[in-house]
Every structure is written in structure tokens, then in C-alpha cells.
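Q: Give me coordinates for this.
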Amino acid sequence: MIRHLVLFKLNEGVSRDDERVQAGVRAFEALKDEIPELTFWECAWNITDRPIAYDFAINSAVADTDALKRYLEHPAHQAAAGQWRAFATWVIADYEFPDPAGA
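A: So this is what the prediction gives:
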């Protein structure tokens, strides 16, 4: 299994209430039902206020590197990520972890 983590930082002067941001959140929330490669999906706003904190996070999982590639190239993912490019920056981490089902 591969865990795909993404942390987003809104650009200076951009708030969570910005309609572009709200549309971007809705686009990410919809991915769980649009991309079959996703075996796990959650996204949410950060709940703490610390100077080093990012604003929004995605925590997801796929079966293997081929599934990760398909997910990243999927048109719905490309469209959602494209929205965020206009108002945020982000960092990612992809790492392997054992399948919790033991497969």
C-alpha cells in the first residue's frame, strides 16, 4: 500500500471563505467517489493555529505505484489540483506501508 499525504498552505491574503477555496475543497471531497484507485480518502481543514501549521490536508491510500500514477493522472485529480494552484502551495509525501487487511 502507498500512503499519499498532501499539506496545503493558502497564499497570503486568501481565506477559507474565499469561493475559489470552497470550490477547491468540494472538488477534493468529491475525489473519493470519482477515482477507483483510492482505497482510503480523507481531507479536512487544520484545527490548530500554529505558525508552522499548514491549512488543509489530504490523507489517502492506493494499492501500489501503478495505482498512484493512475490517481495522479486522473482527470478529476488534475482538475482539483489545478484549482488549488491559483491560491495555495503544498508539500507531499508518498510512502509504502503494510496492507492492514494483510493482502
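Q: For the rest of this, base every contact and every neighbour count on C-alpha atoms.
A: Noted.
Q: and K69, helix, strand or coil?
A: Here K69 is helix, with the state taken from DSSP: H, G, I helix; E, B strand; the rest coil.
Q: just checking, Y95 is part of a strand?
A: Yes. The assignment for Y95 by three-state DSSP puts it in a strand.
Q: Now do it against A79, distance only.
A: Distance, Y95 to A79, using C-alpha to C-alpha, to the nearest Å: 24 Å.
Q: Which parts of the chain are strands?
A: Here the chain has its strands, by DSSP state E, at 2-10, 40-45, 56-62, 88-96.
Q: Let's compare: structure for the following, please.
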Amino acid sequence: MIRHLVLFKLNEGVSRDEARVQAGAKAFEELGGVIPELDFWQCGWNITERDIAYDFAIVSDVADGDALQRYIAHPDHQAAAAQWREFATWVIADLES
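A: The predicted structure is shown next:
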């Protein structure tokens, strides 16, 4: 199993209340029911107010590296990520267990 973690930081001056940001969050929220490779899917807004905190997170599990690549290449994932490129940066970690 591979746990795929993504932390998003909104760009300077971007608010989570903006329509484009809400649309981006909704696009990721919907992926859990769309992409068959996802064995577990959770995403949402960070609830803490700390200077080092990121704003939005995704935690997902896939069976193996091939499933991870299919998830990453999936058109709905690509479309959601493209929205976020407009207003945020992110970091990723993939953990194998």
C-alpha cells in the first residue's frame, strides 16, 4: 500500500472563500468517488491557525506504484490539480507500507 499525502498552501493574497478556490476544493472532494484506484480518500481544510501550517490537505491510499501512477494520470485528477496551480503551491510525500 502507498499513502499519498499532499499539502496545499494558498498563494499570497488568495482566500479560501474565493469562488475559484471553492471550486478547486470541490473538484478534489469529488475524486474519492470517481477514481477506482483510490482505496481511501480524505481531503479538507486545515483547522489550525499556525504560521507554518498549510491550508488544504489530501490523504489517500492506493494499492501500489502502478495504481498511484494511474491515479496521477487520471483526467479528473489532472483537471483538479490544474485548478489548484492557478492559486496555490503544494508538497507531496508518498509512503510505502
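Q: Using JSON lines, lay out the strands of structure 1 together with mean neighbour count and distance to Q22 of structure 1.
A: JSON lines is the format used below for those (neighbours: other C-alpha atoms under 10 Å; distance: least, C-alpha to C-alpha, whole Å):
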{"stretch": "strand 2-10", "mean neighbour count": "19", "distance to Q22 of structure 1": "12"}
{"stretch": "strand 40-45", "mean neighbour count": "15", "distance to Q22 of structure 1": "11"}
{"stretch": "strand 56-62", "mean neighbour count": "19", "distance to Q22 of structure 1": "12"}
{"stretch": "strand 88-96", "mean neighbour count": "13", "distance to Q22 of structure 1": "13"}
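Q: With distance to L68 of structure 1 as added columns, please give those strands in a markdown table.
A: As requested, the strands of structure 1 are exported to a markdown table (distance: least, C-alpha to C-alpha, whole Å):
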| stretch | distance to L68 of structure 1 |
| --- | --- |
| strand 2-10 | 8 |
| strand 40-45 | 12 |
| strand 56-62 | 6 |
| strand 88-96 | 9 |
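Q: closest one to D18 of structure 1 among those strands?
A: Taking C-alpha to C-alpha, strand 2-10 is the member of the strands of structure 1 nearest to D18 of structure 1, at 10.4 Å.
Q: counting contacts, what elements does the closest one pack onto?
A: Helices and strands touching strand 2-10 of structure 1, by 3 or more C-alpha pairs under 8 Å, 6 or more residues apart in numbering; DSSP states H and E, are strand 56-62, strand 88-96.
Q: out of these, which comes closest to R50 of structure 1?
A: For these, the distance to R50 of structure 1 is smallest for strand 56-62, at 13.2 Å, taking C-alpha to C-alpha.
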